[in-house]
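Peer 1: my questions concern the predicted model and sequence given below.
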Amino acid sequence: MTTPSIGTVFTPAHDPTRLPAAARAAESAGLDEFWLWEDCFSHGGLTTAAVALASTSRIRVGLGLMPAPLRNVALTAMEVASLHRLFPGRFLPGVGHGVQRWMEQVGSRAASPMTLLDEYHSTLRALLAGEEVTVDGRFVRLDAVRLQYPVPGAPLMVGGEGPKTLRFAASHADGTLLSAALTDDRLRAACAEVRGAASTDDHPIVAPRLVAVGPGAADRLRAEASRWGFESADEIAVAGDAGEVAAKFARLGEMGITSVLAHPTDDEPDLEGWTAVIGEAAAQLR
């Protein structure tokens, strides 16, 4: 059995002014990770990651994920390297395709998302490693670019849910970030896809799970599941006290997930109190 690391997600449904307090609450609760989403057209992922890192001293801060079509790869390398240097060992960035509808809205949708991701990921890794990079790809083009302050060995994750993307993440990235709205069956299938393609047995797999606690938790989950297009929340969420949350997270660990991220509902009324319950669940798993 894998005992997963436990973290929370600060989603774009919550005003960014609440971010510093939420990050500190996660750290105070003894959690391992604090993750941010970069959804168009909401929080800026690298901006909020910098705030979360500066607001805390220990907890790892993940960014899942930066859409490859949206950011020039050299700029991404500059920003990611800066955060790695300023907060060594605490930043967990991820890249991926982005939501194609949003990429279409901003005029950045790629004709071949997998080709773009391959070119982008390999170029970004080379830049972070300190190499001088010249590339003339289908989507990525650089001419003798080298970072002044590289970070060799910096972790770089890839997120997605399709089989091709999962196999790419497993074989090329330092970890795989799964989508939030996956049923247990789809999570098992995704873990099997990743494990089958991973080059190491300890390849990290990060998966969010919708969680509600306290009075009205089941009602909030039903409403959230409906917004996500599900008739029931049973297969994508957990409601209850810290013990019930811990039991569910342990079962996710048995699937091979190495980091479970508690995902609040959009209308969570007490984010700090919710975080404290997640911390209690994490303590029961240790």
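Peer 2: On my side now, so go ahead. Numbers count the residues shown, from 1 in each chain.

Peer 1: when you work out contacts or count neighbours from here on, use the C-alpha atoms and nothing else.
Peer 2: Will do.

Peer 1: hey, where'd the strands end up in the chain?
Peer 2: Applying DSSP state E to the chain gives strands spanning 5-10, 33-36, 60-67, 91-96, 133-136, 141-145, 157-159, 176-177, 205-212, 237-239, 259-263.

Peer 1: what's the third one in contact with?
Peer 2: Translated: strand 60-67. Taking contacts as CA atoms under 8 Å, 6 or more residues apart in numbering, the residues outside strand 60-67 that touch it are 32-38, 45-46, 49, 52-53, 89-99, 158-159, 177.

Peer 1: distance of Ala25 from Phe10?
Peer 2: From Ala25 across to Phe10, the span is 11 Å (CA to CA, to the nearest Å).

Peer 1: out of the two, which sits in the more crowded spot?
Peer 2: A direct count of neighbours by other CA atoms under 10 Å for Ala25 and Phe10 places Phe10 higher, at 24 against 21.

Peer 1: count of residues packed around the closest residue to the more buried one other than its chain neighbours?
Peer 2: Spatial nearest neighbour of Phe10, chain neighbours left out: Leu36 (5.4 Å); criterion: CA to CA, 6 or more residues apart in numbering. Leu36 is flanked by 24 other residues according to other CA under 10 Å.

Peer 1: second one coming, line it up with the first:
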Amino acid sequence: MTTETTTMATEPPTFHPNPSKPVYVPPAGAVDAHCHVFGPAARFPFAPERKYTPTDAPKEKLFALRRHLGFARNVIVQASCHGKDNAALIDALETEPETTRGVAVVAPSITDEELQKMDRAGVRAVRFNFLKRLVDAAPREDFQRVAERVARLGWHVVVYFEMPDLADLAPFLRGLPTTVVIDHMGRPDVADGAAAASFAAFVELLEDEKFWVKVGCPERLTVKGPPYRDVVPFARRLVETYPDRVLWGTDWPHPNMKSHIPDDGLLVDLIPAIAPTPELQRKLLIDNPLRLYWGEK
């Protein structure tokens, strides 16, 4: 595995070397509910089947960024470059057990003992990635079996897909035996506008209370670029329509970004535009993630 890691060219950094200090001050106890750790590859090699090789973005940098931005906790999501080897994720969770929770990627063959060890470390969900440019396709029966097993632990499922795939995936997602959290607003086509039929169908899917949605990641969705105002109508509609089932995260270190390097301070400053009241901000940043990942009422 180490040989594979060293033979694929490492991509340039995708995270800002000196992000700005946000003007917006998050409420005390705020959670960055979608971020990642990468490597360091010398200790936690990247998966041979990965589609990209990121620059190391270890836990120390993530935790320093969290403090710089004014957040108190992280939900760390396993990214495709580490495959189903969750060692870097578990290491980060065990380093700060009170302030972190995790979302893992697992194989159907994982043992109950391994799942229970992850649970003790702070994992509370598994992620299913349907982006073929990032992962090799897997049978939905495999995802179904994994969901049934983690449901017994009280975990949920996080899904990553693009809006054109929603119609095909929706019946499968509705049938999963857990809460389902959708990454990055289902990746709508921002150029079509928030009134587009495709986004309306996504909003309608969320009428089912089993679905939650992450409303961050404007840097991936924008057409116009920073300060990402073209993405605000999508996120704000979701926050105002489903205030008790929305989450927000930086997506640091912004894996596989090609267009530009996002300034995380600028991302934080967009929060009042998508959650315009203190009550909505508190639900988005504190109440919802604490309920879902820390089991707090």
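Peer 2: Yep, it's here. Please read all numbers here as calculations on a predicted model, not as lab measurements.

Peer 1: wait, what's in contact with the most centrally placed residue in structure 2?
Peer 2: Nearest to the geometric centre of structure 2 sits His34, at 3.7 Å (CA atoms, centre = their mean). The contact partners of His34 of structure 2, taken as CA under 8 Å, 6+ apart, are 74-77, 248-252.

Peer 1: go again with 6 Å.
Peer 2: Counting by CA atoms under 6 Å, 6 or more residues apart in numbering, His34 of structure 2 touches 75, 249, 251.

Peer 1: one more: Arg124 of structure 2?
Peer 2: By CA under 6 Å, 6+ apart, the contact list for Arg124 of structure 2 reads 102, 155.

Peer 1: corresponding residue for it in structure 1?
Peer 2: Arg124 of structure 2 maps onto Phe91 of structure 1 when the alignment is built from TM-score structural alignment.

Peer 1: how about its match, nearest residue that isn't a chain neighbour?
Peer 2: The shortest distance from Phe91 of structure 1 to any residue other than its chain neighbours is 5.1 Å, reached at Val61 (CA to CA, 6+ apart).

Peer 1: aligned partner of the one you found in structure 2?
Peer 2: Using TM-score structural alignment, the partner of Val61 of structure 1 in structure 2 is Gly102.

Peer 1: and that match, how many neighbours?
Peer 2: A count of nearby residues for Gly102 of structure 2, using other CA under 10 Å, gives 27.

Peer 1: quick one: it from Gln78 of structure 2, how far?
Peer 2: According to CA to CA, Gly102 of structure 2 and Gln78 of structure 2 sit 8 Å apart.

Peer 1: swap in Leu247 of structure 2?
Peer 2: Leu247 of structure 2 is 17 Å from Gln78 of structure 2, where distance means CA to CA.

Peer 1: and for Arg291 of structure 2?
Peer 2: 20 Å.

Peer 1: do the same with Asp56 of structure 2
Peer 2: 14 Å.

Peer 1: what's the answer for Leu267 of structure 2, then?
Peer 2: Counting by CA to CA, the gap from Leu267 of structure 2 to Gln78 of structure 2 is 21 Å.

Peer 1: the more surrounded of those two?
Peer 2: Taking Leu267 of structure 2 and Gln78 together and counting by other CA under 10 Å, Gln78 has the greater number of neighbours (27 against 23).

Peer 1: contact partners for the more buried one?
Peer 2: 103-104.

Peer 1: now with 7 Å, please.
Peer 2: Residues near Gln78 of structure 2 by CA atoms under 7 Å, 6 or more residues apart in numbering: 36, 86, 89, 103-105.

Peer 1: greatest separation within those: which pair is it?
Peer 2: The span of those, defined through CA to CA, is set by His36 and Val105 at 12.5 Å.

Peer 1: how about the helices in structure 1?
Peer 2: Along structure 1, counting by DSSP state H, helices occupy 19-28, 45-54, 73-86, 100-105, 113-128, 163-172, 184-197, 217-227, 242-255, 271-285.

Peer 1: dump these to TSV, plus distance to His203 of structure 1.
Peer 2: Shown next, in TSV, are the helices of structure 1 (distance: least, CA to CA, whole Å):
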stretch	distance to His203 of structure 1
helix 19-28	24
helix 45-54	23
helix 73-86	21
helix 100-105	27
helix 113-128	17
helix 163-172	7
helix 184-197	8
helix 217-227	30
helix 242-255	13
helix 271-285	21
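
Peer 1: which of these sits closest to Asp136 of structure 1?
Peer 2: Among the helices of structure 1, helix 113-128 comes nearest to Asp136 of structure 1, with 9.5 Å by CA to CA.

Peer 1: list the buried ones in that closest one?
Peer 2: For helix 113-128 of structure 1, a neighbour-count test (16 or more other CA atoms under 10 Å) marks 113, 116-121, 123-128 as buried.

Peer 1: how far does that helix sit from its chain's centre?
Peer 2: 18 Å (CA atoms, centre = their mean, to the nearest Å).

Peer 1: just stretch 163-170 of structure 1 next, same as before
Peer 2: From the chain centre to the centre of stretch 163-170 of structure 1 is a distance of 15 Å (CA atoms, centre = their mean).

Peer 1: what's it in contact with?
Peer 2: 158, 160, 175-176, 193-194, 197-198.
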